[in-house]
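Undergrad: how would this look folded up:
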Amino acid sequence: MRVGILTGGGDCPGLNAVIRAAAKALFARGVDVLGFRDGYRGII
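TA: So this is what the prediction gives:
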């Protein structure tokens, strides 16, 4: 399984920590984590 983590909007306090925790939990379960450059534009 592959999961993409995408956030919308600007920066907010703690966002990096949330993304890191989610990615670590997914990696621990053998899930591939994807990142998208340029937000929603990066999906297309």
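
Undergrad: make it CA atoms for all contacts and neighbour counts henceforth
TA: Will do.

Undergrad: and for residue 23, the neighbour number?
TA: Look at residue 23: counted by other CA atoms under 10 Å, it has 19 neighbours.

Undergrad: to check against the first, give me the structure of this:
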Amino acid sequence: MKSVAVVTSGGDAPGMNAAINAIFRAGTDSGMTVYGVRRGYQGLIEDDIFPMTMEDVTDILQQGGTILGTA
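TA: Okay, here's the model as predicted:
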């Protein structure tokens, strides 16, 4: 099975949650498992990686920042 991980880093910026949402939807539509990495590169170091679900991305477009956090 193919998979992809989403990492956000460098501070918050407009549209980050929209990008996370789009990556999740495109990935799952293509049959991939989409993982989220919390707290940017720190999450990679500390293995804070989780399989994302539709519940994770529901209603995030209206939220500021990034649901994953940044380094």
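
Undergrad: can you give me the strands for the first structure?
TA: With DSSP state E as the criterion, the first structure has strands at 2-5, 32-35.

Undergrad: what's next to the first one, contact-wise?
TA: Contacts of strand 2-5 of the first structure with the rest of the structure, by CA atoms under 8 Å, 6 or more residues apart in numbering, involve 19, 31-36.

Undergrad: quick one: buried residues of that strand?
TA: By neighbour count on 16 or more other CA atoms under 10 Å, the buried set for strand 2-5 of the first structure is empty.

Undergrad: please apply the same query to stretch 26-38 of the first structure.
TA: For stretch 26-38 of the first structure, the neighbour count (16+ other CA under 10 Å) marks residue 26 as buried.

Undergrad: quick one on the thing from earlier: could you dump the strands of the first structure into TSV with distance to residue 43 of the first structure added?
TA: As requested, these are exported to TSV (distance: least, CA to CA, whole Å):
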stretch	distance to residue 43 of the first structure
strand 2-5	9
strand 32-35	9
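
Undergrad: with the first structure overlaid, report how far the longest helix along the second structure is off on average.
TA: Using DSSP state H to define each element, the second structure has its longest helix at helix 16-29. With mean CA distance after the TM-score superposition for the first structure, helix 16-29 of the second structure departs from the first structure by a mean of 0.7 Å once superposed.

Undergrad: can you tell me how far residue 24 of the first structure is from residue 9 of the first structure?
TA: To residue 9 of the first structure, residue 24 of the first structure is 23 Å away according to CA to CA, to the nearest Å.
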